[in-house]
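[1] could you work out the structure for the sequence below:
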Amino acid sequence: MEWVVVVSVLVMTILSLLRVNVIIAIIAASITAGVMAGLSISESIEMLVGGVGGGANTALSYILLGAFAVAISYTGITSILVNFLIKKLTGKKTMMLLVIAGVASLSQNLIPVHIAFIPILIPPLLKLFDEMKLDRRGVASALTFGLTAPYIMIPAGFGLIFQGIIQENMENSGVSISLDQVTLSMLLPGLGMIAGLLVAIFITYRKDHVAPAAIEGSTIKEEQEQKEVKFNRKHLLTLIAIVAALAVQLITDNLIIGALTGIVLMFLFVAVPFNQGDKIVTDGITMMGTIAFVMLVAAGYGNILTETGAVDALVEVSSGFLGGNKALIAFILLLVGLVITMGIGSSFGTIPIIAALYVPICLAAGFSPIATATLIGTAGALGDAGSPASDSTLGPTSGLNADGRHHHIWDTCVPTFLHYNIPLFLFGWIGALLF
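    Below you'll find the model as predicted:
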């Protein structure tokens, strides 16, 4: 039983690296986990489907955010930002990557819209990236950094939710810790991600690189980016709708209600014609549908791993030979966390599982509350930074692959795993020993 998680994650990873669709890879990993845990293939599928509901809220949020993003793009307001970036940053590859990382960072804390901005901002810039010979793997690294590092380090927006989940679940497991201490615990792992970003921008992806040949019919975005758009009344109403959507989202703490608010206001303001409603929603589903389905299947996979006791068994067998060596304990716990979160792909969703398993082991080994929080938070972040099933990798791919020239695994997941998971692991390990 203790090898169920390891083998199933390996199945998912190997299939993904072989360019098998990530949804099929996760389903295969789920069946593998179920069969190894003693279930039949039918029972494994039933348990997978039974757990899909756990990702329904996230999936619907992304579909509605996709529709809202399409509506915003329809008004042409994003062309103003795109044209500004083209004028100011053409030929400045390093600055372009830093600005993209900065814009992505705003989506987690200051303007918490998460990945919804990517499909409307990045596709119009693809032609510019090619003209500048800017490596799209560097863009993917910049985007994933902005989608992950800020919520790890900053207790605002999604960061407040993430750190609050760590605090709440540690207290549920018997360890008292303040939010300030949780924030402190995540600073060193966050610095590891900053180091990874700098390596990606200034070393790894500094050389000229052009994506593979474009697929047929991929010039739509190129035409859009060449249009000169002036700010008008429709754009002002769009900004009001965006602010209202964000305000409602923050007040209700619900992405679905926030996205619905934005969509409804866009139609009420006639910023988008009512007769375009079907097309807007259909395009939104097209843009974000794949991500939504991946999140649904990943939730089902997570259900199999937890309900069969596979995760508990993995931690139990790992803790059995740890002894009293703190360095070894921290290393093994992070390694186990990496395997678990790479499979499930959600930092927020795996924190409760990880906390329940880690806290008793950390208490017995004499780790401080801050060190324990470092291990839990780092393990959760490892799943977001490089997993094929993570929205922090699926989001960048959705924008960069708009013309069919960017591969999710080799061009997004592998680069982000190397540049962020490795420093996250090392800095989190060091942090657990220092605190």
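[2] drop to CA atoms for contacts and neighbour counts, all remaining ones
    OK.
[3] how close does residue 174 sit to residue 161?
    Using CA to CA, to the nearest Å, residue 174 is found at 20 Å from residue 161.
[4] please give me the structure for this one as well, since I'd like to look at both together:
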Amino acid sequence: MFAILAAIAIMFGLSLARVPVVFALVIGAVSGGLLAGLGLQGTLDAFNNGLGGGAKIALAYGILGAFALALARSGLPDLLAYKLIRTLTGSSNTKVQNRVKYLIYFTVALAAVFSQNLIPVHIAFIPVLIPPLLSVFNHLNLDRRAVVCLLTFGLVATYMFVPVGFGAIFLNDILAHNINTFGAPYGFAIQNEDIPAAMFIPVFGMFIGLLFALFVSYRKPRHYQDVQIERTQSISSELNANTTAPTLQAPQIAKFTLWMAVFAIIATLAVQLYSDSMILAGLVGVAILSCAGIFKWKEADDVIITGMRMMALIGFIMIAAQGFASVIEATNQVPALVEASVEWIGNSKALAAFLMLLIGLLITLGIGSSFSTVPILAIIYVPLCLQFGFSPAATIAIIGTAAALGDAGSPASDSTLGPTSGLNMDGQHDHMKDSVVPTFIHFNIPLIIFGWIAAMVL
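    Next up, the predicted model:
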């Protein structure tokens, strides 16, 4: 039991100390294995045996990265951003501006949601869409912390609930796979189709937190200076002090290119739904964009490698997390930890659910990735949930929520780093104060409350 706790504590501490997460996972796993008496070779063998469990997920992420970059080459994201900016900045009427603000809220949230499934580009859309809108935000005195909450909600809540795109990876390939893997020795298994219903209550809690952020916490105007920023995209926008109508230069995209990009998106979505494989779906999307001449054949290698490199770190973290979980399993101390936990907690399911959610929050805050946290939690939480008599739906809700908890408020998470990268282009948005703290308050607190409710009622 001590070896498991020490391994998790070492991994968590190193992650908080900003040691690269992959190194923290490896060092934590080796430390746990040595303390459990596995020996160096035994620990490494156990770690290596577990690496294969993350290979499929890492490959899916890499191929989606290639598809995202290839899609960006088509100019479609630029065109969508241009259309949005022109729509949002068409009037200087004061009454209309309030309507424009809520239209901004809706479209930003919609873009974040679609980035996880319909157009699976993850956070790659943020540097395209957000910087050209900063001058509009400034004119409307829009609190950028509200925009952070919108973006983070769209990025996190979507993969927690919708089993398409990145949601298919998180819910089916990671959450269901790990619960079934570590539940097999106990005769416990879940079905993929049961997961969205189990995750509804926690996601609803995030939605309540979002509404509170928009209409209570960040409802009042917040003033920013108009700072000229260097445009990194093909869209140019100039906003004069006395008008809300910027001069926009539309991206020049051939109709054939546009239609082929749309076709690639539809085909990718259809293949993913039919085959339940993001790897095959991403390959089909890249192939269509390549055959359509979106990028030259001689550039294909660079486009694909660069796109895969975008997601490489996340993939390596997922692979290392599976190795870490394999070492924890090899220590054979999980049953002892479960028994000790039951003895300490007693028969209180309510306290057990709360502590599991709280521990998940701490671990994910350190790692910065809910996708990588699931294997670490599942190996301990599955037998613990069974011991306390939680239903399969409650087990899904506890593990899924515990993994996602820190993602919305971790300084190292893509869900907070992505919004900061777009909103801080003019140097007026602090990562910790304006991204991490708002998302932690408005999403992690509701997730703990509603995740606990889900564990109690499901």
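[5] report the TM-score for the pair.
    TM-score of the superposed chains, computed with TM-score structural alignment, normalised by the length of the first structure, equals 0.77; 421 aligned residues with a CA RMSD of 4.2 Å.
[6] pick out whichever of residue 174 and residue 161 of the first structure has more residues nearby.
    More crowded of residue 174 of the first structure and residue 161, by other CA atoms under 10 Å: residue 161, with 15 against 12.
[7] tell me which helix or strand that one sits in.
    Here residue 161 of the first structure, judged by DSSP states H and E, is contained in helix 158-172.
[8] after that helix comes which helix or strand?
    helix 179-185.
[9] go through that following helix and flag the buried ones.
    179, 181, 182, 183, 184, 185 (16 or more other CA atoms under 10 Å).
[10] save the residues you listed as TSV, and put in distance to residue 61 of the first structure too.
    TSV is the format used below for these (distance: CA to CA, whole Å):
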residue	distance to residue 61 of the first structure
179	27
181	31
182	27
183	27
184	31
185	30
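[11] so which of these comes closest to residue 87 of the first structure?
    Nearest to residue 87 of the first structure among the buried residues of helix 179-185 of the first structure is residue 183, at 38.2 Å by CA to CA.
[12] quick check: the gap between that closest one and residue 362 of the first structure.
    19 Å.
[13] how about residue 396 of the first structure?
    Residue 396 of the first structure is 35 Å from residue 362 of the first structure, by CA to CA.
[14] same question, residue 189 of the first structure
    Distance from residue 189 of the first structure to residue 362 of the first structure, by CA to CA: 18 Å.
[15] and residue 25 of the first structure, by the same measure?
    The gap separating residue 25 of the first structure from residue 362 of the first structure is 33 Å, by CA to CA.
[16] more crowded one of those two?
    residue 25 (24 against 20).
[17] setting aside sequence neighbours, what's the nearest residue to that one?
    Nearest residue to residue 25 of the first structure in three dimensions, chain neighbours excluded: residue 12, at 4.9 Å (CA to CA, 6 or more residues apart in numbering).
[18] buried ones in the helix or strand hosting the one you found, by neighbour count?
    Here residue 12 of the first structure, judged by DSSP H and E, is contained in helix 4-17. Within helix 4-17 of the first structure, the residues scored as buried using 16+ other CA under 10 Å are 4-13, 15-17.
[19] that helix packs against which elements?
    Judged by 3 or more CA pairs under 8 Å, 6 or more residues apart in numbering; DSSP states H and E, helix 4-17 of the first structure is in contact with helix 22-36, helix 310-319, helix 326-344.
[20] can we see that at 6 Å?
    helix 22-36 (3 or more CA pairs under 6 Å, 6 or more residues apart in numbering; DSSP states H and E).
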